[in-house]
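Asker: Predicted model and sequence follow; I will ask about them next.
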Amino acid sequence: MQKIKTALLSYGMSGKVFHAPFLDLHPGFELLGSWERTKKLIQEDYPTVKSYPSIDELLADDVDLIIVNTPVGTHYEYAKKVLLAGKHAVVEKAFTTTVAEAEELASIAKEKGLKLAVFQNRRWDSDFKTIQKVINDGLLGDLVEAEFHFDRYNPILSPKVHKETANDGAGILKDLGPHLIDQAVCLFGSPKSVFGDIRYTRENSLVDDWIDLVLIYEDFRVRLKASFFVREANPAYTIHGKKGSFLKQRGDIQEDELKIGKKPNLDSWGTELDGFEGLLHTEIDGKPVREKIKTLQGNYFEYFNGVYEAIANNKPEPVTAQDGVKVMQIIEAAIASNLNKKIIDLA
């Protein structure tokens, strides 16, 4: 099996939790190390890897793939540098801060024959995979509306300065928003137009922390909401069709297990706990059905395997740069809609 030599651009929470464990698990990747500016932590977990003192030293090494997992406002600068150095790239969400930046990165990757993927791991959450199957199996009939929530109760400002300082990459729209938007586009494609309501709700907040977006399609609507003031959770997914409805709580356990140091595997990883099954209320063969639906297994390993197949066997990336462009188009439309208090048509 071809080994893809891979390095991270940071080893904070995302590098430690979302990337390194899966790169270490997958036999097709060789984790070389991470750029670490101040804290030198990666060798505590992976003693044989390198801690690079600068991005230039990392780029000069024999690296095939670089994970751009730095703050959102730096994604464009670093991803462009990576691609111009002839390296494949995975860029975390939000892909960039503007559509123009996203399109430029996609163009550079295409011109140089490099793979460029966006890290939208939530497509491989157990809850999302389950609603995807319910919709694809036609259990709800023609869709009328869907509502996705990514809610938390956390009124305290983050200690991470880049998350709470007003800048082009900060705020919930570019933090949790890309997860919701990407899932909607993955299921339904790009909408015709967008309405966005964006607010600041926490005391002394300098960045947006509440969003309510409506994606307008020809025959149905999708509402996407995220807030830091939801103590009693709404269903994460509510989908209504002309035959029936499906409601599902957010139940994916991967992030929580990774945060406490559990290592992923290929067998039981990403299996939701009992009690988080979705509720299906529909009609099958002319008979009413109201039952719990077993949740499918989630596993972010599938994303990394998709990246491996893209580089080693020239398959499409699991989440393409064009997918990232579409998400940025909706984010820009939502910002314009909120500013102008009107629906914004997508080109």
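Answerer: The structure has been received and is ready for your questions.
Asker: Please count neighbours and contacts with C-alpha atoms only from this point.
Answerer: Noted.
Asker: What about I108, how many residues nearby?
Answerer: Other residues near I108 come to 15 when the count uses other Cα atoms under 10 Å.
Asker: Return the distance of it relative to K115.
Answerer: I108 sits 10 Å away from K115, going by Cα to Cα, to the nearest Å.
Asker: again with G196
Answerer: 32 Å.
Asker: buried residues in the helix or strand containing F304?
Answerer: F304 belongs to helix 301-313 when assigned by DSSP states H and E. Buried residues in helix 301-313, defined by neighbour count with 16 or more other Cα atoms under 10 Å: 301-311.
Asker: Second structure for comparison follows:
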Amino acid sequence: MQKIKTALLSYGMSGKVFHAPFLHFHPGFEMVGAWERTKKLIQNDFPAVKSYSTIEELLEDDVDLVIVNTPVETHYEYAKKVLLAGKNAIVEKAFTTTVAQAQELAAIANEKGVKLAVFQNRRWDSDFKTVQKILSQELLGEIVEAEIHFDRYNPVLSPKLHKETANSGAGILKDLGPHIIDQALCLFGMPKSVFADIRITREHSLVDDYFDILLYYPDFRVRLKAGFFVREANPSYVIHGKKGSFLKPHGDVQEDELKLGKKPNFDTWGTESIENQGLLHTEIKGEIIKKLIPTLQGNYYDFFDGVYHSIINNTVEPVTALDGVRVMQIIEAAIQSSAQKKAIDL
């Protein structure tokens, strides 16, 4: 199998937890190193790889693919350097801080003939994959409304300064927001207009930590919510159609297992607890059905496999730059809506 030589732009939590395990597990990738500014940690886990002192040193090396997994406000600057150097790129969410930046990166990738993917790994969460299947089977009838939540109970400010310092990439809207915005767009496409309430709720917080976004479609609407004061969890997905409903608690285990140092596999990886099964209550062929639905397995491996084939076989990226542009369009509209207290047409 042809190898893709891959480097990371940092080896903090995201590099160690979300990327390195899958690059190591997938036979098509060869991890060559990471840019490490202060702490030199990657060689503790992978002794054979390099620790680069500068991004220029990394880009001058024999590298095919670069993962831009630095703070959001740096994504545009670093991704642009990567693409202009003729390297393929994966950029974490939020893709950029503005729509204009996202469009420019997409144009550069196209001009240079390289692949540019956005790391929207939550498309491969077990709970979301199950929701996708329910909707694809049209078990609920015509959709009337849907809600997607990414809730937590965590009133304490993050120790990571870049997350709590007011800057163009900070705040919950650009941290957790891209996950569920992207999921909504996957399920329902682009809305006609956006209304949003974005607030600060934690004491001493300098960045937004709550949002409530309404996406308006011609015949239904979708609500997206995230905040840090939800001690009793809501279902992550609530979907109501004219025939029935589907409620699905959050259950994907991948992030927790990766943080514990567990390694991905093809057998048991991404298997939710049976207690987190979704509830389907609908009508099928005149019969009222109310039952628990087994959860599909999740696996972020599929994202990396999609990137591999996009580079080697010139297929479409698993999450395209255009997907990233569309998420940024929703984010920009939400910010404008919250400031003006009105719905914004797209």
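Answerer: Thanks, I have the structure now. The structure displayed is predicted, hence computed values, not measured ones.
Asker: still on that earlier bit, so how far is the helix holding F304 of the first structure from its chain's centroid?
Answerer: The chain centre lies 16 Å from the centre of helix 301-313 of the first structure; the measure is Cα atoms, centre = their mean, to the nearest Å.
Asker: Mind giving me the packing neighbours of the very next helix or strand once past it?
Answerer: Reading on from helix 301-313 of the first structure to the C-terminus, the next helix or strand found by DSSP H and E is helix 321-340. With contacts defined as 3 or more Cα pairs under 8 Å, 6 or more residues apart in numbering; DSSP states H and E, the packing partners of helix 321-340 of the first structure are helix 99-112, strand 116-119, helix 177-188, strand 193-199, strand 344-345.
Asker: how close does the residue nearest to the spatial centre of the second structure sit to W35 of the second structure?
Answerer: Nearest to the mean C-alpha position of the second structure, counting by Cα atoms, centre = their mean, stands Q120 at 3.0 Å. Applying Cα to Cα, the value for Q120 of the second structure to W35 of the second structure is 22 Å.
Asker: Ok, S337 of the second structure next?
Answerer: Where W35 of the second structure is concerned, S337 of the second structure sits at a distance of 38 Å (Cα to Cα).
Asker: next one: L140 of the second structure
Answerer: 48 Å.
Asker: Check G244 of the second structure too.
Answerer: Distance from G244 of the second structure to W35 of the second structure, counting by Cα to Cα: 50 Å.
Asker: before we move on, what about A146 of the second structure?
Answerer: 41 Å.
Asker: Please apply the same query to K93 of the second structure.
Answerer: 19 Å.
Asker: Between these two, which has more neighbouring residues?
Answerer: Neighbours per residue, other Cα under 10 Å: of K93 of the second structure and W35, the larger number sits with K93, 27 against 21.
Asker: so where do the helices sit in the stretch 51-200 of the first structure?
Answerer: 55-60, 75-84, 99-112, 126-136, 161-164, 177-188 (DSSP state H, counting those that start in this stretch).
Asker: Report the mean deviation for the fourth one after fitting onto the second structure.
Answerer: In the superposition with the second structure, the average deviation recorded for helix 126-136 of the first structure is 0.2 Å (mean Cα distance after the TM-score superposition for the first structure).
Asker: got the contact list for R221 of the second structure?
Answerer: 144-146, 214-215 (Cα atoms under 8 Å, 6 or more residues apart in numbering).
Asker: Who wins on neighbours among those?
Answerer: L215 (25 neighbours).
Asker: Is that residue inside a helix or a strand, and which specific one?
Answerer: L215 of the second structure belongs to strand 210-216, assigned by DSSP H and E.
Asker: residues in contact with that strand?
Answerer: 172-173, 191-201, 221-228, 334.
Asker: so who does S193 of the second structure touch?
Answerer: Per Cα under 8 Å, 6+ apart, neighbours of S193 of the second structure: 215-217, 343-346.
Asker: What of L135 of the second structure?
Answerer: Going by Cα under 8 Å, 6+ apart, L135 of the second structure touches L187.
Asker: measure it to K291 of the second structure for me?
Answerer: 16 Å.
Asker: Check the gap between T98 of the first structure and I198 of the first structure for me.
Answerer: In terms of Cα to Cα, T98 of the first structure sits 17 Å off from I198 of the first structure.
Asker: what about the two, which has more around it?
Answerer: Between T98 of the first structure and I198, counted using other Cα under 10 Å, the more crowded position is I198 (21 against 18).
Asker: what separates the strand holding L215 of the second structure from the chain centre, distance-wise?
Answerer: 17 Å.
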